[in-house]
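# quick one: sequence and predicted model below, then my questions.
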Amino acid sequence: MADAARRGWRSRDSDADGPHGCGRSRRQPVDRVRRALHVRVRPRRRQISDRAVSRDRRHGAQQLVLRPQRARARHAGTVRVLRGGTGRAGAAPAHPARPVRPVPVIVASGLTRQFGTRTAVDDVTFDVRRGEIVALLGPNGAGKTTTLRMLAGLIAPTRGTVTIDGVQLTRATGGKLRGRIGFLTESPGLWDRLSVRQNLRVYARIYGLADPERPIDTALDTFDLTPHADARAAELSRGMRQKVALARALLHQPAILLLDEPTSGLDPEITRGVRRLLEERRAAGASILLSTHNLDEAERLADRVAVLQGGLLALDRPAALRQRLTTGRLLVRVAGDPAAHLDAVRRIAAAAAVDGPHLVIPLERLEQQTPAIVTALVASGAEVLEVRPEIPALEEVYLRLVNEP
């Protein structure tokens, strides 16, 4: 019976082979759609720990088959069976994985807002993607708050459009879209005669929260407001009022956050907590647009920064703006007189100079050019003691943009 079984298996294997017995399957080819396709091939011969089990069943029929425990197979992606082809001739080429583009959630297109003869915002176009923080920078009167109010649907643009998740923000759609937005205004805007808890309860009802007390308690605890829950808003300091306003904006766990100076007036400990909270919201997929005068905060938090001054002056990653608009420099300290190696460095960076014990080397592409500088110094016989890059701060980029004529 064992021989018959082996013959049966061989017969089926032969049927799957090509006409010349070369082992090519006549089954329909499989082509890969997205991720890797993992195929597990079982050997025909059994094995024990140190050798294969003999095909002669008389000697090894009762021997155990070793099957080491494996992790459960994960889904390897969708596959497509191609019809109408045989063998390799019918197989289609594999499709390379397409890069995933970030999804824009907020899109401002040509936003313009005029107040009488004054233009506060002039033809501003940008987007905020899912899971991204964009910082709005600009001097006082640059149009940051006006831009945020147009995006929140509180004022209508004179020209241009706002789109939220593919839906244009209009008077008809505004009510529904605003329910997805958490908006922190320039001033807290609390009801002075109501307690902190009552202020939050009013907005919980506006947001339509089914069980308002639970998110209210969470918000109070997050911003260390529990001891002040029953205090009237009029009795709170400016920083405490700001915390209540932040708690109100985040009460319904919105997918979109528009924050006007979110850490203004907060002490360092609470400021750190707010930053951590915003990072958590970003990781959860929220789209966050915040205005700030704190350039250090923008550099810590923002994936991209937008510099406004009436119009949009620049929009990019902080590192990309620094590289495009400023020049970094490399400070190298060598043993002995640095001037002895100045000529070797100037072959790469003509503006290199000596400043005390250091060679000061301005470089446009600091990270890429540093290895060549060090190599040239070593080749010239220098004993390199220290290499220190100096990267311009975001403040330098900002001042250059807003002060350009």
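Here it is on my side, so go on.

# alpha carbons only for contacts and neighbour counts from here, please
OK.

# wouldn't Ala120 be in contact with Lys144 here?
No. Look at Ala120 against Lys144 with Cα atoms under 8 Å: they stay out of range, at 9.1 Å.

# any common contacting residues for those two?
Listed as contacting both Ala120 and Lys144 by Cα atoms under 8 Å, 6 or more residues apart in numbering is no residue at all.

# higher neighbour count, those two?
Lys144 (24 against 20; other Cα atoms under 10 Å).

# the more buried one contacts Ala306, correct?
No. Taking contacts as Cα under 8 Å, Lys144 lies outside contact range of Ala306: 9.9 Å.

# what's the closest non-adjacent residue to Leu246?
Distance criterion Cα to Cα, 6 or more residues apart in numbering; nearest residue to Leu246, sequence neighbours excluded, is Leu184 at 6.4 Å.

# give me the neighbour count for that neighbour.
Quick note: Leu184 (other Cα under 10 Å) scores 25 neighbours.

# for it, what are its contacts?
Per Cα under 8 Å, 6+ apart, neighbours of Leu184: Ala245, Leu246, Ala249, Leu258, Leu259, Asp260, Pro262.

# okay, now the one to match up with it:
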Amino acid sequence: MDDIVITGYGIKAPGVVDEFSFLNVLNKGICTQSILKNDNQPHSSIVAGLIEDDFLDISGVNYRRYPRSVRMAIAAAMDASEMSNLDYFKPHRIAVVMGTSAGAILEIEKYAIDGFDFKKFPIHGVSIVDTHTLSGSVAEALGTCGTAFTVTTGCTASIDAVMIGKQLLESGSVDACIVGGTDAPLGQWTINGFKKIRVLSTETSIEKAGVPFSTEHRGFVLSEGAGVLVLERKQSAQARKQKIYGKIERVVSRNEGQKLLSSDITGRHMLEVFQETLGNTIPSFVNSQALGIELNDQIERFILKETCGSGVPITSIKGMIGHAFGAMGAMQIISSLLSMEYGFIPPTIKTSGEGFEDVPIVYETRHQAVESVCITTHGGSGNNACLLLTRT
């Protein structure tokens, strides 16, 4: 079976417009978060990861009626397509598999009050609530007409999209696959929802909000963004002399089968996924899910200690850009591709590791050769997913 490799990628994140700006943020450990103000509730401002661009016009095409999450995905996908020279493949042999968690929640909130007034109801209202608009719109924007799936598995959605894309390529169903995730969740429904279950940071100080690996801080920083990858078989990449950025060695994803708003507090489900993903590989480092939620971060500590002891360093990029739900796994993959290409481990910023002193956390940028990275993701939907990325 031929290796499945990455030949292109695109990213839109807070303070990040392309791979070079992302490299700068990661290498220097820059926090790109800001204050999200609520004009209707002046005392309820929160720290969040905001993107300035509206993506209303992309490459001369008007996308004003498309949900914000879809617009970000299209912009990132176009960058990935250009990097990989995707035009080489026949349109019906290119698949699109995109993941999301919150979908078009911003637009649903915006038009909710008009939902019962036929005259005011937007003509594109049906498309807004149809989450498959995401993958269909990315396919249309890139001119592809192959298989298209939208994955809605919460915070693991983009890792799950990579897994499906890998399987499609291994089966021979397609020749290239556009995979990734996008989320624009910075609306009141999402904010109130995560405040209600007490996992969203309510700090108004950027340095104290969304602190990974710390028992002195509580809650994560909500963010928006999109990450998109182009996958293909190694044989085709070599045949067309296309640069290969990394290999998808293994992906494992499972659901815990827990009740609503519940999760496995023992960490055993995540441990099994982590160990099966690694196999016999000792990664250069772990690009971690850790985001400032105590249970999640303790599970990250548990699976690393049980599997690698103190021998494998671990880091989290979420102190820099926040947590962008279903897009985050793809962003962590792109971060890891940059680590392999430029030889460094990005730092975990904001934290001094209180309560995690026995964990080999990377606090300062560490310049070294990176041969492999394990990416971990898990979320409230009960999914646990890990991906092992290696050099070819």
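Happy to help now that I have it. None of the values given here were measured: they were computed from a predicted structure.

# drop the TM-score for these two in here.
For this chain pair, the superposition-based TM-score is 0.24 by TM-score structural alignment, normalised by the length of structure 2; 154 aligned residues with a Cα RMSD of 6.7 Å.

# just the ones of the contacts of Leu184 of structure 1 in strands?
Leu258, Leu259, Asp260 (DSSP state E).

# picking up where we left off before, need the contacts of Leu184 of structure 1 in TSV with neighbour count, can you?
Below are these laid out as TSV (neighbours: other Cα atoms under 10 Å):
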residue	neighbour count
Ala245	24
Leu246	22
Ala249	22
Leu258	22
Leu259	23
Asp260	21
Pro262	21
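
# what's the farthest-apart pair in those residues?
The largest separation in these, counting by Cα to Cα, is between Ala245 and Leu258 at 12.4 Å.

# did I read that right, Val373 of structure 2 in a helix?
No. Under DSSP: H, G, I helix; E, B strand; the rest coil, Val373 of structure 2 sits outside any helix and is assigned strand.

# and it, how many neighbours?
28.

# cool, Glu19 of structure 2 as well?
18.

# then the one 3 residues further on?
A count of neighbours around Phe22 of structure 2, defined by other Cα under 10 Å, yields 23.

# now do the SS call for it.
Put simply, Phe22 of structure 2 is helix when judged by three-state DSSP.

# just Glu109 of structure 2 next, same as before
Once three-state DSSP is applied, Glu109 of structure 2 turns out helix.

# okay, the contacts of Leu184 of structure 1 in TSV with distance to Thr218 of structure 1 next?
Formatted as TSV, the contacts of Leu184 of structure 1 follow (distance: Cα to Cα, whole Å):
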residue	distance to Thr218 of structure 1
Ala245	14
Leu246	13
Ala249	13
Leu258	21
Leu259	20
Asp260	22
Pro262	19
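
# closest to Ile288 of structure 1 out of the residues you listed?
Closest to Ile288 of structure 1, out of all of the contacts of Leu184 of structure 1 and judged by Cα to Cα, is Leu258, at 6.1 Å.

# ok, now which ones touch the closest one?
Contacts of Leu258 of structure 1 by Cα under 8 Å, 6+ apart are Leu148, Ala152, Ile181, Gly182, Phe183, Leu184, Ile288, Leu289, Leu290.

# and what of Arg57 of structure 1?
Ala2.

# how much space separates the nearest residue to His378 of structure 2 once chain neighbours are set aside from Leu142 of structure 2?
The spatially closest residue to His378 of structure 2, leaving aside those adjacent along the chain, is Asn384, at 4.4 Å (Cα to Cα, 6+ apart). For Asn384 of structure 2, the distance to Leu142 of structure 2 equals 31 Å [Cα to Cα, to the nearest Å].

# and the helices in the stretch 151-300 of structure 2?
Taking DSSP state H, counting those that start in this stretch to define them, one finds helices in the stretch 151-300 of structure 2 at 157-171, 188-196, 234-239, 268-278, 294-308.

# what's the answer for the stretch 101-250 of structure 1, then?
Using DSSP H, counting those that start in this stretch, helices in the stretch 101-250 of structure 1 cover 144-151, 174-178, 196-206, 213-222, 238-250.

# and Thr375 of structure 1, what element?
Following DSSP states H and E, one finds Thr375 of structure 1 within helix 366-379.
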